[in-house]
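Participant: Show me the folded form of this:
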Amino acid sequence: MLALVVKQLLRSQPNSSTTRGLLRRVQYDCRRAIATTSEIATKTPPTIVRRRSKTANGERSVGDEIDQQYTLSWSGATPRTVLIIKKANDKQVDTALVRISQWLNQAYPQINVVLEPQVYQQFHHLLPSVRTIAPGSIGEYTRVVDFVVTLGGDGTFLHVSSLFHSQVPPIIPFSMGTLGFLLPFNVADFQSQLQKVIEGTATLLPRTRLTYSKRTFDGSVDKQGPVNITNEACIHRGTYPHLTTISCYLNDHLLTTSVGDGIIVGTPTGSTAYSLSAGGPIVHPLVSSMIVAPVCPRSLSFRPLMLPSNSVVKLQVHQESRGRATAYIDGRDCGELLQGEYIEIRQSPHPLMCVNREDLAAGWALDINQLLKFNRTFSYPHESLFGDDDPEGQD
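Facilitator: Below you'll find the predicted structure:
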């Protein structure tokens, strides 16, 4: 059993009327969801969903692994503070934010609704009950937030990771963006889904995060410090016209030296992002691993790799590289790397705890087929997923 325990007391902020009265978040437990053999048979085969199961005589089956999904339960009290993160400049998202905030205030008046400072300035006249934190006080989110609601696309979901440098509260994402591969819930169902979270009956999926640190020639850590990675870290030649030469080390052992546009180190969550476009594999979120994928390498024999999640990967701009390189974290420019400088990437001890469908395997298979059009043919547009003709698509 995994227990994520946090302190209960909150010191009020005397210098900010918008944060005064926020209560410290309550304790919550994430317990592994244990399924019996009969439950597995009626849902999905045990080879698809990694659930800890028991045979008829009570013994564990050969090959059983610990289920990496968790059930959420609040320790002795309901949550007190929810942070709502919204996509910018979208009228439909704005409407959803107002509806959800008003419903929470009516159905659960004891719960504080917190918005980011810039969003608070836009909506506090319409929603007088909402609160915010002082600009620049990003550490307050970790201190007061019990769970997070996101309204937008995958980019909005990724933004949450940048707000929590250590432990991340449960996140319930609602799809209101372009793709929404990471967002299992429709915003039309917000009442029923939020009730599950507040009442402590939701299922959680921990999504692996990595940490990135930039190091100078002598190995000292750059002043920027460690940065969390949700999708991928990438060293890329950027705007330089020449290919860049990057040495890739695995646990301090030289793996390879690549000449090309760059190298990606990604998570299972990021396997459907930039890494996928670079030819990397699609990795199930329950597979604890790291992905190393080259970006347009000169050598055709440099193929994508999957490494154990406890690996430490170092990407160093070679001393003889013709050009410099730029480090990107989840699409954000994190600065230039000179010859001899490098970044070090390892697994973070703080995953993203995401509220997810109860049947993860079915939902994941549905997403890669409907959203990514997995293995769809271009020759037969009316062919169904199972190879049968689609009568609705024919003339």
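Participant: Every contact and neighbour count from this point should use C-alpha atoms.
Facilitator: Noted.
Participant: For the stretch 201-350 of the chain, just list every one of the strands.
Facilitator: In chain order, the stretch 201-350 of the chain shows strands spanning 203-207, 210-215, 227-229, 232-236, 244-250, 253-266, 289-297, 305-308, 313-317, 325-329, 332-337, 342-347, with DSSP state E, counting those that start in this stretch as the criterion.
Participant: Which one of these lies nearest to Thr81?
Facilitator: Between Thr81 and the strands of the stretch 201-350 of the chain, the shortest gap by CA to CA is with strand 203-207, which sits at 18.5 Å.
Participant: Determine how far stretch 330-346 lies from the middle of the whole chain.
Facilitator: Relative to the chain's own centre, stretch 330-346 is displaced by 21 Å; criterion: CA atoms, centre = their mean, to the nearest Å.
Participant: possible to save the strands of the stretch 201-350 of the chain as CSV with mean neighbour count and distance to Thr150?
Facilitator: Output for the strands of the stretch 201-350 of the chain, formatted as CSV (neighbours: other CA atoms under 10 Å; distance: least, CA to CA, whole Å):
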stretch, mean neighbour count, distance to Thr150
strand 203-207, 23, 15
strand 210-215, 22, 21
strand 227-229, 23, 18
strand 232-236, 28, 20
strand 244-250, 22, 35
strand 253-266, 21, 23
strand 289-297, 23, 26
strand 305-308, 15, 30
strand 313-317, 27, 31
strand 325-329, 22, 20
strand 332-337, 15, 20
strand 342-347, 22, 24
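Participant: Let me have the ones you listed in a markdown table, adding distance to Leu97 as columns.
Facilitator: Compiled in a markdown table, the strands of the stretch 201-350 of the chain are given as follows (distance: least, CA to CA, whole Å):
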| stretch | distance to Leu97 |
| --- | --- |
| strand 203-207 | 23 |
| strand 210-215 | 30 |
| strand 227-229 | 27 |
| strand 232-236 | 29 |
| strand 244-250 | 44 |
| strand 253-266 | 32 |
| strand 289-297 | 35 |
| strand 305-308 | 39 |
| strand 313-317 | 40 |
| strand 325-329 | 28 |
| strand 332-337 | 26 |
| strand 342-347 | 34 |
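Participant: Of these, which is nearest Val113?
Facilitator: Nearest of these to Val113, taken as CA to CA: strand 203-207 at 21.5 Å.
Participant: Let's see this one next, to set against the first:
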Amino acid sequence: MSEFQNIGLIGRTESDSAVISLRRLIAFLEGEGFSIVLESETAEAVLGHEARVSSRERLGQLCDLVIVVGGDGSLLSAARALAKFSVPLLGINRGRLGFLTDITPDQIEQKVGEVLAGKYMAESRFLLDMSVTRNGKAVGAGSALNDIVLHPGEFIRMIEFELYIDGQFVYTQRSDGLILSTPTGSTAYALSGGGPIMHPKLDAVVLVPLNPHTLTSRPIVVEGSSEFKLIIGKQNITKPYVTCDGHEQLTTEPGDVVRVHKKPHRLTLIHPIGHNFYETCRSKLGWLN
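Facilitator: Sure thing, here's the model as predicted:
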């Protein structure tokens, strides 16, 4: 008997191709006798099913495995909601790059079947927690599997901030912002900003300046358990934004303090047997074979 009996499904509902793959996945799972729980928004996009329906967070309590049908963004969103429940995630790619969602639509029956039969690789990834305080009072918080980004928001204007790591002053920087990225996010926005690619097993965070005014300001890789503090400069004309995985967003005020640290809960990603990080880089980033 499979260790995964109750299977949660989350789909990219605005994508017709993802809905087609969801229907195919549901038919396969029902045929194999598994119990299916559909996330509520996903259920609205897939009519005619007889599966249980649940809120996204409730899936973490009801399911042994959650399968995400969509792109990396869909999996990032699921990870933020479900990491605290320790339920593993498996991704079927209906997006573009697919660094995290590594099963192709034509492999659904074969690869999902193998995973459910116990033939899989499990990988642990950490997330980042972020909080913003103003005059000592909390004004917002968020979490990210890829990155926390400080940026100017609506206006293209340099911002000034101070950076502290583990209580030690690093620098005052004027730039378009700063990316604080996990190894998972090192192949995303941080890569386009000139940051290094980090292997997912690394316990590290990379800080990538966005168009810094000082040309000697370069990416820094530090220990993953570090505590980061950003103090928004009081001379800023614009009000910088802080975003989590490009999704959750907060507007800061001059003098606000942004704190970032590793989330206590880790995410388990499930991959089919044979998953290879370097092969993924070759195929997704166009490296030569």
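Participant: Overlay the chains and give the TM-score.
Facilitator: Counting by TM-score structural alignment, normalised by the length of structure 2, the TM-score of this superposition works out to 0.93. Behind it: 289 aligned residues with a CA RMSD of 1.9 Å.
Participant: For the residue mapped onto Cys354 of structure 1 from structure 2, which three-state class applies?
Facilitator: When structure 2 is aligned by TM-score structural alignment, the residue opposite Cys354 of structure 1 is Leu269. The local conformation at Leu269 of structure 2, judged by DSSP: H, G, I helix; E, B strand; the rest coil, is strand.
Participant: Neighbours of Leu269 of structure 2, how many?
Facilitator: Around Leu269 of structure 2 sit 20 other residues, with neighbours defined as other CA atoms under 10 Å.
Participant: re the thing from before, out of the strands of the stretch 201-350 of structure 1, the one nearest Tyr120 of structure 1 is which?
Facilitator: Between the strands of the stretch 201-350 of structure 1, strand 332-337 lies closest to Tyr120 of structure 1; by CA to CA that is 24.6 Å.
Participant: Okay, angle between the closest one and strand 342-347 too, please.
Facilitator: Note on geometry: by axes from the mean of the first three to the mean of the last three CA atoms, to 10 degrees, strand 332-337 of structure 1 and strand 342-347 are set 140 degrees apart in direction.
Participant: Other residues contacting strand 332-337 of structure 1?
Facilitator: For strand 332-337 of structure 1, the external contacting residues (CA atoms under 8 Å, 6 or more residues apart in numbering) are Val317, Arg324, Ala325, Thr326, Ala327, Tyr328.
Participant: That strand: average distance to aligned residues in structure 2?
Facilitator: Compared with structure 2 after fitting, strand 332-337 of structure 1 deviates on average by 1.8 Å (mean CA distance after the TM-score superposition for structure 1).
Participant: where does the equivalent of Lys111 of structure 2 over in structure 1 land in three-state SS?
Facilitator: Residue-level alignment of Lys111 of structure 2 against structure 1, with TM-score structural alignment as criterion, gives Gln193. Gln193 of structure 1 carries the three-state label helix when classified by three-state DSSP.
Participant: And for Gln193 of structure 1, the neighbour number?
Facilitator: 19.
Participant: now swap in Ser301 of structure 1 and tell me
Facilitator: If you count neighbours by other CA under 10 Å, Ser301 of structure 1 ends up with 7.
Participant: counterpart of it in structure 2?
Facilitator: The pairwise alignment with structure 2 assigns Ser301 of structure 1 to Thr216, based on TM-score structural alignment.
Participant: tell me, stretch 229-236 of structure 1 lands on which residues of structure 2?
Facilitator: Taking TM-score structural alignment, stretch 229-236 of structure 1 hits residues 144-151 over in structure 2.
Participant: give me the element Ser74 of structure 2 is part of.
Facilitator: helix 72-82 (DSSP states H and E).
Participant: Over in structure 1, find the residue span the helix or strand just after that helix aligns onto.
Facilitator: Once helix 72-82 of structure 2 ends, the next helix or strand along the chain (criterion: DSSP H and E) is strand 89-93. On structure 1, the counterpart of strand 89-93 of structure 2 by TM-score structural alignment is residues 171-175.
Participant: The matching stretch vs structure 2, mean deviation?
Facilitator: Using mean CA distance after the TM-score superposition for structure 1, the mean distance for stretch 171-175 of structure 1 is 1.2 Å.
Participant: Just tell me the aligned range of the longest helix along structure 1 in structure 2.
Facilitator: Among the elements of structure 1 assigned as helix by DSSP state H, the one spanning the most residues is helix 91-107. Using TM-score structural alignment, the residues of structure 2 aligned to helix 91-107 of structure 1 are 16-32.
Participant: ok, back up a step: between the strands of the stretch 201-350 of structure 1, which one is nearest to Leu115 of structure 1?
Facilitator: Set against Leu115 of structure 1 and scored by CA to CA, the strands of the stretch 201-350 of structure 1 come closest in strand 227-229, at 21.9 Å.
Participant: and for the closest one, what are the contacting residues?
Facilitator: Taking contacts as CA under 8 Å, 6+ apart, the residues outside strand 227-229 of structure 1 that touch it are Ser161, Ser162, His165, Arg209, Leu210, Thr211, Tyr212, Ser213, Ile329, Asp330, Ser348.
Participant: make it 6 Å
Facilitator: Here strand 227-229 of structure 1 makes contact (CA atoms under 6 Å, 6 or more residues apart in numbering) with Arg209, Leu210, Thr211, Tyr212.
Participant: check contacts around the counterpart of the last one in structure 2.
Facilitator: With TM-score structural alignment defining the correspondence, Tyr212 of structure 1 maps onto Met130 in structure 2. Shown here is Met130 of structure 2, whose contacts under the criterion CA under 6 Å, 6+ apart are Ala141, Gly142, Ser143, Arg259, Val260.
Participant: same question, Glu123 of structure 2
Facilitator: Glu123 of structure 2 makes contacts with Thr268, Leu269, as judged by CA under 6 Å, 6+ apart.
Participant: make it 7 Å
Facilitator: Applying CA atoms under 7 Å, 6 or more residues apart in numbering, one finds that Glu123 of structure 2 lies in contact with Thr268, Leu269, Ile270.
Participant: Go ahead and confirm Leu182 of structure 1 touches Asp154.
Facilitator: Yes: counting by CA atoms under 7 Å, Asp154 is a contact partner of Leu182 of structure 1 at 6.0 Å.
Participant: ok so, going back, okay, the angle between the helix holding Ser74 of structure 2 and strand 120-134?
Facilitator: Relative orientation of helix 72-82 of structure 2 with respect to strand 120-134: 70 degrees, computed using the same axes, to 10 degrees.
Participant: Check the mean deviation of helix 72-82 of structure 2 from structure 1.
Facilitator: Superposed on structure 1, helix 72-82 of structure 2 shows a mean distance to its aligned partners of 1.5 Å (mean CA distance after the TM-score superposition for structure 1).
Participant: Brilliant, that's me finished.
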